[in-house]
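Trainee: this one's structure only:
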């Protein structure tokens, strides 16, 4: 065997080994494709769900715009409304329930109020005033416990929620 034929055999062996190695790598990579496709499909489904949620949230934009047009000022604080509606009622114990950001500049304010001894008709007038306020305060929970049977005074615990424009300065709920 001559030197040139030996180098040709070595070259063919190296080329065959490279081709075999490439084929093995191709088969190994092809096995991973289905798992990668499943991951891509799962991420596409997640993205579609996020896009649907975004479209739903954007559907509320006209309502927030209308609310902003109607309510230029922050809502009146519940304690101020109570003093106006029932001047003789004792001051409630108030606890801030927290602030939750909503879409855009809006936030949801929660307030917990507890009255130790209050006339029941004052509570009804206060709730009517909360409902009529702009933006309105909504009673999220209400518990009335009569102090004596047939009496007109009660112990009241209530939670109020109101939507407030975060950029507005003034009375905090």
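Mentor: The structure has been received and is ready for your questions. All values reported here derive from a predicted model rather than from experimental measurement.
Trainee: Please count neighbours and contacts with C-alpha atoms only from this point.
Mentor: Fine.
Trainee: number of nearby residues for residue 164?
Mentor: Using other Cα atoms under 10 Å, the number of residues around residue 164 comes to 26.
Trainee: For this protein, which segments count as strands?
Mentor: Secondary structure of the chain (DSSP state E): strands at 93-101, 106-119, 137-146, 153-165.
Trainee: Out of those, which is the most enclosed?
Mentor: For these, the largest average neighbour count (mean count of other Cα atoms under 10 Å) is found in strand 153-165, namely a mean of 21.
Trainee: Could you figure out how far it is turned away from strand 137-146?
Mentor: Angle, strand 153-165 to strand 137-146, by axes from the mean of the first three to the mean of the last three Cα atoms, to 10 degrees: 170 degrees.
Trainee: list the contacts for residue 123?
Mentor: Residue 123 sits next to no residue when contact means Cα atoms under 8 Å, 6 or more residues apart in numbering.
Trainee: now do the one 4 residues further on
Mentor: Listed by Cα under 8 Å, 6+ apart, the contact partners of residue 127 are residue 139.
Trainee: The strands of the chain: which one's closest to residue 61?
Mentor: Between residue 61 and these, the shortest gap by Cα to Cα is with strand 106-119, which sits at 11.3 Å.
Trainee: Just checking the distance from the top helix by length along the chain to the centre of its chain.
Mentor: In the chain, with assignment by DSSP state H, the single longest helix is helix 3-58. Centroid separation between helix 3-58 and its chain, computed with Cα atoms, centre = their mean, to the nearest Å, is 40 Å.
Trainee: A further structure is provided below for comparison with the first:
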């Protein structure tokens, strides 16, 4: 089952919680969003960013369907030339143990992950528009071009990970892979 809680926000302070208008907030105390998601416990959780205001529930459900179909622990969308794992993923956080605090930790630790092209999830590229300013909210323009790729990744060993992610054109993952995962991480060593 996919848990979607649009009324619960992840933020750094009570003031920001009120500013964003969430009914309830989880607070990131500097350990990173992966720790906060891990605190949610068992079940499959969709982690959606607040700066993607046009993202629809059906898109997250489609992402979860790919995760289930490929028997993966993590599913993340690919859009334009990049992975949206830093802000958007569908995970079962109960199966992970150690984090450095980045959302890509889930992807880097998974025994199996599926990266799904945004065009396979929705026909509306606007769903993947980042809104960082009032102007971008008014413009309503998508960020980049949709991706039609579908990539299944089975257990990448840490010593090979930077080169592997670069070969797939996944720059964010390659940058994050340059920082070793903490000891005790299951899956990717």
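Mentor: On my side now, so go ahead. Since this is a predicted model, take the numbers as computed values, not measurements.
Trainee: Tell me how they score on TM after superposing.
Mentor: Counting by TM-score structural alignment, normalised by the length of structure 1, the TM-score of this superposition works out to 0.22. Behind it: 65 aligned residues with a Cα RMSD of 5.5 Å.
Trainee: Could you dump the strands of structure 1 into CSV and include distance to residue 24 of structure 1?
Mentor: Output for those, formatted as CSV (distance: least, Cα to Cα, whole Å):
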stretch, distance to residue 24 of structure 1
strand 93-101, 55
strand 106-119, 59
strand 137-146, 66
strand 153-165, 63
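Trainee: Relative to residue 23 of structure 1, which of the ones you listed is closest?
Mentor: Nearest of the strands of structure 1 (Cα to Cα): strand 93-101, 56.5 Å.
Trainee: Report all helices and strands that the closest one contacts.
Mentor: Here strand 93-101 of structure 1 touches strand 106-119, going by 3 or more Cα pairs under 8 Å, 6 or more residues apart in numbering; DSSP states H and E.
Trainee: The strand it packs on - contacts with which helices or strands?
Mentor: strand 93-101, strand 153-165.
Trainee: As TSV, those strands with distance to residue 121 of structure 1 would be great.
Mentor: Below are these laid out as TSV (distance: least, Cα to Cα, whole Å):
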stretch	distance to residue 121 of structure 1
strand 93-101	19
strand 153-165	9
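Trainee: and of the strands of structure 1, who's closest to residue 49 of structure 1?
Mentor: Residue 49 of structure 1 lies closest, by Cα to Cα, to one member of the strands of structure 1: strand 93-101, at 21.7 Å.
Trainee: hmm, who's touching that closest one?
Mentor: By Cα under 8 Å, 6+ apart, strand 93-101 of structure 1 touches 107-115.
Trainee: Now render those residues as JSON lines, adding distance to residue 161 of structure 1.
Mentor: Shown next, in JSON lines, are these (distance: Cα to Cα, whole Å):
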{"residue": "107", "distance to residue 161 of structure 1": "10"}
{"residue": "108", "distance to residue 161 of structure 1": "7"}
{"residue": "109", "distance to residue 161 of structure 1": "6"}
{"residue": "110", "distance to residue 161 of structure 1": "5"}
{"residue": "111", "distance to residue 161 of structure 1": "6"}
{"residue": "112", "distance to residue 161 of structure 1": "9"}
{"residue": "113", "distance to residue 161 of structure 1": "11"}
{"residue": "114", "distance to residue 161 of structure 1": "15"}
{"residue": "115", "distance to residue 161 of structure 1": "17"}
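Trainee: and which of the residues you listed is nearest residue 165 of structure 1?
Mentor: residue 107 (6.2 Å).
Trainee: quick one, what contacts that closest one?
Mentor: Counting by Cα under 8 Å, 6+ apart, residue 107 of structure 1 touches 99-101, 163-166.
Trainee: Tell me the one of those nearest residue 36 of structure 1?
Mentor: For these, the residue nearest residue 36 of structure 1 by Cα to Cα is residue 101; the value is 37.3 Å.
Trainee: ok, so what distance separates the closest one from residue 137 of structure 1?
Mentor: Computed as Cα to Cα, to the nearest Å, the residue 101 of structure 1 to residue 137 of structure 1 distance reads 16 Å.
Trainee: cool, residue 129 of structure 1 as well?
Mentor: Remark: distance between residue 129 of structure 1 and residue 137 of structure 1 (Cα to Cα) = 9 Å.
Trainee: likewise residue 30 of structure 1?
Mentor: Applying Cα to Cα to residue 30 of structure 1 and residue 137 of structure 1 gives a distance of 61 Å.
Trainee: and if you look at residue 56 of structure 1?
Mentor: With Cα to Cα as the criterion, residue 56 of structure 1 and residue 137 of structure 1 are 24 Å apart.
Trainee: Give me the helices and strands touching the lengthiest helix in structure 2, please.
Mentor: Criterion DSSP H: the longest helix present in structure 2 is helix 57-69. Using 3+ Cα pairs under 8 Å, 6+ apart, the elements in contact with helix 57-69 of structure 2 are strand 74-79, strand 89-91, strand 112-117.
Trainee: nearest to residue 45 of structure 2, of the ones you listed?
Mentor: Between residue 45 of structure 2 and these, the shortest gap by Cα to Cα is with strand 89-91, which sits at 5.5 Å.
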